[in-house]
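> the amino acid sequence is not available; the structure is as follows:
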C-alpha cells in the first residue's frame, strides 16, 4: 500500500476494499481462466485503526473440485510481487510482473513491458464508443463473500 496507494485514506474506509483493491485484478484473471469457484474460508487482517483489511488468505473450491488459494499482503516490503501460480496435472503456470510475464513449467513463453492500465483504458474507450458493457461481476462477488464469510483478525495499527 505504501508503494502503490500511499496516503489514500479512501481505500481504508468501509467499501474501500483494502488489500482486495489489487486483489480484484488477480480475481479477474482467475475467474476468466478457471472453472467457476466459491469461497470455502477466509481470514482477513484488519489494522486496529482501519475499516478494511491489510492482508487476506482466501480458500476457494472450483466446480471441478480443485482447491484454489489467494494470499494478499500489503505489508510486503522491498520489491513488490504480483503473481498468479497455477499447479495442474499438466504442469505449472506462473503469471508475474503485473501480468507482463507468463512462464509454463519454468520456461518463459510470453514477456512484454507491463501495460495493464494503458490496455484497460483503451478497452474503456472502446466500450464507451460502442455503447456496450463489459462487466464480470464474479471478482466483486468473491470479495463480498470474503468480507461476509471471513474470520476477522485485528492486527497492529497501520500508518502510512
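Alright, I've got the coordinates. The structure presented is a predicted model; accordingly, all values stated were derived computationally and were not measured.
> going forward, measure contacts and count neighbours with C-alpha atoms only.
Will do.
> can you give me the strands in the chain?
37-47, 55-62, 67-73, 84-88, 91-96, 101-104, 107-111, 151-155 (DSSP state E).
> can you redo those strands as TSV with mean neighbour count and distance to residue 141?
Shown next, in TSV, are these (neighbours: other CA atoms under 10 Å; distance: least, CA to CA, whole Å):
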stretch	mean neighbour count	distance to residue 141
strand 37-47	20	9
strand 55-62	19	13
strand 67-73	16	15
strand 84-88	14	19
strand 91-96	16	23
strand 101-104	17	27
strand 107-111	12	30
strand 151-155	15	17
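> let's bring in a second model and compare:
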C-alpha cells in the first residue's frame, strides 16, 4: 500500500522512514513537510496539495506535534484516507474522540500508536503479571530533554505536554501490562518559570486492588537515561528496563533487545492489519492518565529552562 509521511523531523527520519522501507506492506510514496525531505520520494509542502495530486495514496501517517495534528488528520479523513497517528494522538481527548467518530462514519481505519507498547519485553511482562496479585508498581522515567528534543520549543507550549511527552510512553506500557485499569489520585508538577508545561512530575495512582502505584518523570537527567518500571507482586518482582526492551524477574534477566528495536516496524505491521480488516485502534488510556495528571497536579515553580 502507498503511504504518505507528514512531518519530516527527527522521529520520522530516525524511526518511521526505516520502518516503512523495511516493510513489505508499505511503499513510501510521498512526504509532506515545510522543511524536511526524504531522498528519492516526492515531496510536498502542503497536505491538501498532496491529497489532490496523489489519489493513489491510501494511508497518511502523521508525525507532527500534537497541537496541529487534529486539523491534518481530519483533512486526510475527509479525503478518504486512513490515518496513523504518532503519539500522543492529539492535544486533547475530545479531539481524539472526534477523529475516531469521523473515521467510523467514513468507514476508515485510524490508529493511535503507542510505540513503547511494542518494545520486545512488554508482551512477556503482561503475560507474567496476569497471574499475580500486584502489591506495588513504580515507574522511573528520567531523561535529558536536550538530548532527545533539541530545539523543539512546542513541547513547552500549551498542548505540548512537557515531560509527559516521554512520560506517556511509560503510561502506555503500564496500561498495557496491568490487568486492571488505574487512575490518577494526585500529582506534583515542576513548571519552569518560562514554560507552560512541566519539566518534572510525581504522580500517585489509584489501583482497584489497593496496590501502591507511583511514577516519577524528569527531563533534567544527566548521564545515564532511566526508563524503568518495577512491579512487586505476591510471587516476585518484575522489572522492565530500557523502555521495555529488557525484562528481569527477581533479578534474573529473561530477555532483552536494543531500545526501540522493532517498535516502529511493529506499528506499521499493525496499521497494515487494521487497514486490511477495516478496523480502528484508538486506545486513549495513556493520554487520559497524562491529561488527568495535568488537571490534578499541584504546580511547583522551578528554574527557567534554556535549550
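The structure has been received and is ready for your questions. As the structure is a computational prediction, the values presented were derived from the model and not from experiment.
> any idea what the TM-score is?
The TM-score (TM-score structural alignment, normalised by the length of the first structure) is 0.93; 160 aligned residues with a CA RMSD of 1.4 Å.
> sorry, back to before: so which of the strands of the first structure gets nearest residue 5 of the first structure?
Closest to residue 5 of the first structure of these, according to CA to CA: strand 67-73, at 13.7 Å.
> ok, average deviation of the closest one from the second structure?
Compared with the second structure after the fit, strand 67-73 of the first structure shows a mean deviation of 0.6 Å (mean CA distance after the TM-score superposition for the first structure).
> identify the residue spatially nearest to the equivalent of residue 209 of the second structure over in the first structure, adjacent ones excluded.
Correspondence of residue 209 of the second structure to the first structure, assessed by TM-score structural alignment: residue 64. The shortest distance from residue 64 of the first structure to any non-neighbouring residue, by CA to CA, 6 or more residues apart in numbering, is to residue 35 (6.8 Å).
> for that neighbour, give me its contacts.
Residues near residue 35 of the first structure by CA atoms under 8 Å, 6 or more residues apart in numbering: 62-64.
> what number of residues lie near the match of residue 209 of the second structure?
10 (other CA atoms under 10 Å).
> ok so, going back, distance to residue 142 of the first structure added to the contacts of residue 35 of the first structure, as JSON lines?
As requested, these are exported to JSON lines (distance: CA to CA, whole Å):
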{"residue": "62", "distance to residue 142 of the first structure": "12"}
{"residue": "63", "distance to residue 142 of the first structure": "14"}
{"residue": "64", "distance to residue 142 of the first structure": "18"}
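> need the nearest residue in space to the alignment partner in the first structure of residue 231 of the second structure, chain neighbours excluded.
Aligned by TM-score structural alignment, residue 231 of the second structure pairs with residue 86 of the first structure. Of all residues not flanking residue 86 of the first structure in the chain, residue 93 sits nearest, at 5.1 Å (CA to CA, 6+ apart).
> list the contacts for the one you found?
Counted by CA under 8 Å, 6+ apart, residue 93 of the first structure has contacts 84-87, 102-106.
> hang on, residue 51 of the second structure packs against residue 78?
No: here residue 51 of the second structure does not reach residue 78: they are 10.2 Å apart, not a contact under CA atoms under 8 Å.
> give the residue from those two that has the larger number of neighbours.
residue 51 (20 against 13).
> name the residues of the helix or strand where that one lies that come out as buried.
For residue 51 of the second structure, the element it lies in under DSSP states H and E is helix 47-53. For helix 47-53 of the second structure, a neighbour-count test (16 or more other CA atoms under 10 Å) marks 47, 50-51 as buried.
> can you pull out the helices in the stretch 51-200 of the second structure?
In the stretch 51-200 of the second structure, the helices defined using DSSP state H, counting those that start in this stretch lie at 66-78, 93-106, 122-130, 145-148, 164-177.
> how about residues contacting stretch 12-31 of the first structure?
1, 10-11, 37, 50-56, 72-74, 84, 136, 138-140, 143.
> hmm, 6 Å instead?
10-11, 50-55, 139 (CA atoms under 6 Å, 6 or more residues apart in numbering).
> scan those residues and report the most crowded one.
Busiest of the contacts of stretch 12-31 of the first structure [other CA under 10 Å] is residue 53, holding 28 neighbours.
> the second structure: which residue goes with that one?
Using TM-score structural alignment, residue 53 of the first structure pairs with residue 198 in the second structure.
> show me what contacts that match?
Neighbours of residue 198 of the second structure in contact, by CA under 6 Å, 6+ apart: 162-163, 189-191.
> now these in TSV, with distance to residue 96 of the second structure?
Shown next, in TSV, are the contacts of residue 198 of the second structure (distance: CA to CA, whole Å):
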residue	distance to residue 96 of the second structure
162	19
163	21
189	24
190	27
191	26
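> for those residues, which one is nearest residue 135 of the second structure?
residue 189 (25.4 Å).
> quick one: contacts for the closest one?
198, 200-201, 297-300.
> CSV for those, including distance to residue 138 of the second structure?
Shown next, in CSV, are the contacts of residue 189 of the second structure (distance: CA to CA, whole Å):
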residue, distance to residue 138 of the second structure
198, 20
200, 16
201, 13
297, 18
298, 20
299, 22
300, 22
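> the aligned residue in the second structure for residue 19 of the first structure and residue 85 of the second structure: what is the separation?
Matched by TM-score structural alignment, residue 19 of the first structure corresponds to residue 163 in the second structure. Per CA to CA, to the nearest Å, residue 163 of the second structure is found 19 Å from residue 85 of the second structure.
> who has more neighbours out of these two?
residue 163 (27 against 22).
> just give the closest residue to the more buried one, not the sequence neighbours.
residue 199 is the one closest to residue 163 of the second structure (CA to CA, 6+ apart), at 5.0 Å.
> ok, now which ones touch residue 134 of the second structure?
Per CA under 6 Å, 6+ apart, neighbours of residue 134 of the second structure: 211, 233.
> can you tell me how far it is from residue 291 of the second structure?
Distance from residue 134 of the second structure to residue 291 of the second structure, by CA to CA: 25 Å.
> ok, now residue 129 of the second structure?
For residue 129 of the second structure, the distance to residue 291 of the second structure - CA to CA - is 26 Å.
> same deal with residue 244 of the second structure?
23 Å.
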